[in-house]
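In: Just to be clear, the model below is a prediction. Sequence and coordinates:
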Amino acid sequence: MYLSDSKIQKMHFLKKTAIIVASITVLLLLINFGISYWVTQKLPKILQSEKDFPYNINYDDIDVRLISGSFTIHNAYLAPKDSLSTKNKGTFGKIKQIEVEQFNLWALLWQNHIKVKSITIDSPEVILYHKQKKHATQDSFIKPLKNTITTQRITIKKGKLRILDSLQNVTVTASNINFKITNTTIDSASVTKEIPVRYKNYSFSCDSLLYKVNKFYTITLAHIENNEGVFSASDFKLIPQQNRTQFNNSIPVERDQFTITAAKIDIPENDWGYNSDTLFVHIPRLNIEEVDANIYRGKMVKDDLKTKKLYSQMLRELDFDLKVDTLTLKKSTIVYEEQLSYDKPSGKVSFSNFDASIYNLYSPVGKKEIPDTTIDVQALFMKQAPLQVHWFFNITDASDAFTIQGKLQKLDATKLNAVTKGLMNAKTSGNINKVDFTFNGNREKSTGTFAIHYDNLKVEILKKDSNDKNELLSIFGNLIIKNNSNNTMKNTDVAVERVKNKSVFNFLWLFIQQGLKNTALPSLFTTNND
């Protein structure tokens, strides 16, 4: 077959073109392979060469894609550089996959700097073992990277965390950790700040959070989430780690033991951070639903003789900028128990259907004017009697003055036996139709008014260590008790001195006790309990 010169020239051209294309392709493949290999060697060396970087980083495989400017690290492992000499101390981690998008090759080549658009960390499992120097995110993770990595977005998916104490006991666990932070900057200026990472937005969520606060309490949460300033948490539990006897035996002076659960905590908007070096927390509204709180105090423990601060003083002495405009409690129950000895039942005071609104919960930091802090409560006292309370104070008042106004209606006096039987060795019966009081107090004393309307009020004094009635004392008690208020409100002025080593609620009880003493009850029926 005869080929013309033009066809032969064309075939030579195509052949040369194919060879050139093949050569370029092979060259590009070699360059890609070479650069990929270089990158795989260069990345860990950059991190390891950072003198402040405290970790060894290893991985099973890395895929580099030059065209898209991305790479993926598979099965990465993190361990302290001195992990061989300090076994089970410091931070250890295993990461299923690290996806890096749009990394800057020139920054890597000429500046030994890893500059990328985003980093996605998939399924990290991190264990923080105990070490003498406490774990600090700023020192351990942020400062070492200030000259090493720049990124616009960091995402963590499906993470797990465990923190162990010196005895290898778990103090913190969390699962399904998801975290995203955008427009981040870490530099020599930011690392000196309290929050060493500059960012625009962040979101965070996790499940099954457990935090061992101390030897007394553990906190658990089923789910916690914060997304663009909207915070929510569910199934909060503060659980004692000791029974009541163990708790009382482990404290030098008496204190309350708390058991608290809450179905839901919502903060629709929040703003927090640092203004210079001052922490600020600004929350327009905090909602807490279905709180179930039990507060127990054993009086068999030695009294704590330290002066107790009133709430206004506590807020006034906060050293950060706190501003909670409204805090609400809904559909809650609060039970206070006090026990004189282990061979007697505790006295119980309960508040159910408890709804409260607290306004202007502020510290003085960063504020020119501070409105009154006010507390409005509606509840059922002893599961029966409607109770309303209005409480207000101003934290700028150095005398810690406050006012508590209360109204109670339609209480069957037998409901008080849950208190009087354990604490006073007595039972009551009759009807307390209405109680009104205004309690004006400060850190020294209180004055105010007390009024009560009741009928058929009777007392039954019990024999010591028995549920049987002490006939003689009961007769004597009912002779001096004023059984009826004669269809009118019995009013009295009240003035009492504060016992400074007792709580504000003891102060209120002393006031009410004096009002009852003036209007209805004999002196033998009083007590000085918290």
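Out: Yep, that arrived.
In: CA atoms for contacts and neighbours, from now on please.
Out: Will do.
In: part of a strand, is residue 284?
Out: Yes. Counting by DSSP: H, G, I helix; E, B strand; the rest coil, residue 284 is found in a strand.
In: Just give me the neighbour total for it.
Out: 16 (other Cα atoms under 10 Å).
In: Looks like it contacts residue 328 (just checking).
Out: No. The pair residue 284 / residue 328 is not scored as a contact, 11.4 Å apart, by Cα atoms under 8 Å.
In: try it against this one:
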Amino acid sequence: MSGLKKILIILGSLILLAILLNFGLNFWIRYQLPKVINQKNNSAYDISYKTVDVSLWNSSIHADEVVLVPKKALKDDKVKAGIYAKVKAIDVAHFSIWSVLFSDRIKAKSITITQPEVALYKKSEKAIDHSKSIGSEVVKPFEKIIIVSDIILKDGDVKIINVANDKAILSISHVNVQLDGIVITDDILAEKIPFQYKNYTLSCDSIYYRANPFYHIMTRKVATTNHGLSIKDFHLIPEYSRREFVRKIEKEKDIYTINANEIDIKNMDWGFKDTIFYFNADKILLNQLGANIYRNKIPADDLSKKKLYNNLLRNLKFNLKIDTLAVRNSIVEYEEEKTFDKGAGKLTFTKFNLTARNVCSGFQQKKLADMKIKIDCIFMKESPLNVDWSLNVLDKTDGFNIKGRILNFDAQKIVPFTKPYMNATTKGILNEVYFNFTGNDVNAKGDFAIKYDDLKVQIYRKNDREKVNKFLTALGNLFVKNDTKGELKSAEVELDRIPEKSFYNFLWRSIAEGLKKILL
């Protein structure tokens, strides 16, 4: 037998052996895989599929029409808790043959999940009860079946549903996710985020989230990576009408309706360090924000102390650092009414632009730069308003300085807000209004000045605030000149804070005190 013939026979035998081995391993894998997925599946879930194809040549597994249900639900159809899923296709790439044969679970480079419809039924109203529930309810059960480095999810729909009322707490439509460099260990499973990763991308067409019993959040397009987040058409919407909301609260509380055409976060970095959350960003932009704050005076006063912004930021229990917070091309409205019959008084700020720098929490900080806020807008749709506001988060006296200017303002437009503080109303044009107040948690003092034309004052009775005191009105108009003849009239203001009221109440009372000193 020639040498060439021997070589050909050996090569042919090796090829035949490889084919037989591949056939045998394919047969064995096909036999073993259902055991890994079901019989030796130590998770709380049953997994079934229509077809499965295994290729040893490229170390891949393809499964069609995969269905996942809790094992308890198969025994008792009344049980409705856990994850239910239907998946069009699952592809596992570069899997380890030996892991299937000898470790009873699949180890692979990546898994691609195509068009999953996932529903997580929960017994509570919270989407996530606590940080460890992600690990215990989602990651840990499937870590017993498959371990991969990369996860790709294509065109999925995900819902978290409250078992009690069968209503969605969270719903995400047409979601696409890619997680690269995943690492899971027993120690990592116990952490706040129960897996580590190198990179992630997520995008979806819409999100619905029931934030609490009073509000839900809706968005359209959302896209995020390790370093950025973009949200289109954000909406924070009350669950109830104003009348229903007021009936459901025991004490006065603001009702918020917030819309934003765009929210964009640049150079974002977030996570947990030693179990403590942190969030850093170079810039957060809220573009074309529409914010309506409504308060009804029917419920009892909330007499708890209202913390100033220094205090609120200082006592956050995590590390927050935002270099720049920007609000652009926006509208802010505040409405207040005593009863539903008379209608609400409204303050409107249009063309609202805000820039806040050095927005930080005080968590584990010993020194911080001042937070500086600049606001430019149109007040009541006609008067330019400019404000500069500064504070330091670490200042335990909650000190602040705020100064501003309003031009060409019709005094009659804020009668619903001036009358409660001054027991008086004014008519006329305030050509210029200036204020500069320095304060803290206890009091504020500073300068107030106005220049006005054709101003009239109307003073009301003390014992009947709806009726005009004709004598004091006549006397007041006698002493108040109709105009300041082009000169500023100024007054020094000093005022104690009402601890049960907000910072904005404190600012407004300081302005009203200045008006009272000059006009009355």
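Out: Nice, I can see it. On a predicted model such as this, the values are computed, not experimentally measured, just so you know.
In: From residue 241 of structure 2, how far out is the residue most central in space within structure 2?
Out: Taking Cα atoms, centre = their mean as the criterion, residue 217 is the residue nearest the geometric centre of structure 2, at 8.7 Å. Distance of residue 217 of structure 2 to residue 241 of structure 2, given as Cα to Cα, to the nearest Å: 16 Å.
In: same thing with residue 247 of structure 2?
Out: Counting by Cα to Cα - residue 247 of structure 2 and residue 241 of structure 2 are separated by 10 Å.
In: Residue 17 of structure 2 now?
Out: Distance from residue 17 of structure 2 to residue 241 of structure 2, by Cα to Cα: 75 Å.
In: what do you get for residue 443 of structure 2?
Out: For residue 443 of structure 2, the distance to residue 241 of structure 2 - Cα to Cα - is 37 Å.
In: likewise residue 480 of structure 2?
Out: For residue 480 of structure 2 relative to residue 241 of structure 2 (Cα to Cα), the value is 44 Å.
In: neighbour-wise, which of these two wins?
Out: residue 480 (16 against 10).
In: biggest helix in structure 2 by residues?
Out: The longest helix of structure 2 (DSSP state H) is helix 3-34.
In: Which positions within that helix qualify as buried?
Out: Judged by neighbour count (16 or more other Cα atoms under 10 Å), helix 3-34 of structure 2 contains these buried residues: 25-26, 29, 32-34.
In: Closest one to residue 272 of structure 2 out of those, please.
Out: residue 33 (37.0 Å; Cα to Cα).
In: Trace the closest one over to structure 1, please.
Out: Aligning on TM-score structural alignment places residue 33 of structure 2 opposite residue 40 in structure 1.
In: Give the full set of residues in contact with residue 249 of structure 2.
Out: For residue 249 of structure 2, the contact set (Cα atoms under 8 Å, 6 or more residues apart in numbering) comprises residue 299.
In: To which residue of structure 1 is it aligned?
Out: Per TM-score structural alignment, residue 249 of structure 2 is aligned with residue 251.
In: same question, residue 393 of structure 2
Out: Residue 393 of structure 2 maps onto residue 395 in structure 1, by TM-score structural alignment.
In: Wait, a strand at its match?
Out: No. Per three-state DSSP, residue 395 of structure 1 lies outside any strand segment and is coil.
In: ok, it - contacts?
Out: Residue 395 of structure 1 sits in contact with 312-313, 315-316, 363-364, 370, 372-373, where contact means Cα under 8 Å, 6+ apart.
In: let's go with 10 Å and repeat that
Out: 310-317, 361-364, 370-373, 401-402 (Cα atoms under 10 Å, 6 or more residues apart in numbering).
In: what's the answer for residue 327 of structure 1, then?
Out: 267, 283-288, 356-361, 375.
In: Quick check: neighbours shared by residue 284 and residue 328 of structure 1?
Out: In contact with both residue 284 of structure 1 and residue 328: residue 359, using Cα under 10 Å, 6+ apart.
In: Start from the N-terminal end of structure 1 and give the helices.
Out: Using DSSP H, helices in structure 1 cover 5-49, 105-110, 137, 244-250, 311-316, 417-424, 471-480, 504-519.
In: Show me how far the fifth one is from its chain's centre.
Out: Here the centre of helix 311-316 of structure 1 is set off from its chain's centre by 20 Å, with Cα atoms, centre = their mean, to the nearest Å.
In: same thing with the second one?
Out: Distance of helix 105-110 of structure 1 from its chain centroid, counting by Cα atoms, centre = their mean, is 44 Å.
In: ok, how many other residues are close to residue 364 of structure 2?
Out: 11.
In: Please list all residues in contact with it.
Out: With Cα under 10 Å, 6+ apart, residue 364 of structure 2 has these contacts: 314-315, 317-319.
In: With neighbour count and distance to residue 489 of structure 2 added, can I get the residues you listed in JSON lines?
Out: Below are these laid out as JSON lines (neighbours: other Cα atoms under 10 Å; distance: Cα to Cα, whole Å):
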{"residue": "314", "neighbour count": "21", "distance to residue 489 of structure 2": "38"}
{"residue": "315", "neighbour count": "15", "distance to residue 489 of structure 2": "41"}
{"residue": "317", "neighbour count": "14", "distance to residue 489 of structure 2": "46"}
{"residue": "318", "neighbour count": "17", "distance to residue 489 of structure 2": "47"}
{"residue": "319", "neighbour count": "20", "distance to residue 489 of structure 2": "46"}
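In: And those residues, which is closest to residue 69 of structure 2?
Out: Closest to residue 69 of structure 2, out of all of these and judged by Cα to Cα, is residue 318, at 37.5 Å.
In: So what does the closest one match up with in structure 1?
Out: Under TM-score structural alignment, residue 318 of structure 2 pairs with residue 320 in structure 1.
In: And the aligned partner of residue 193 of structure 1 in structure 2, how far from residue 418 of structure 2?
Out: Counting by TM-score structural alignment, residue 193 of structure 1 lines up with residue 191 in structure 2. Distance from residue 191 of structure 2 to residue 418 of structure 2, counting by Cα to Cα: 54 Å.
In: higher neighbour count, the two?
Out: The residue with more neighbours, out of residue 191 of structure 2 and residue 418, is residue 418; 21 against 16, by other Cα under 10 Å.
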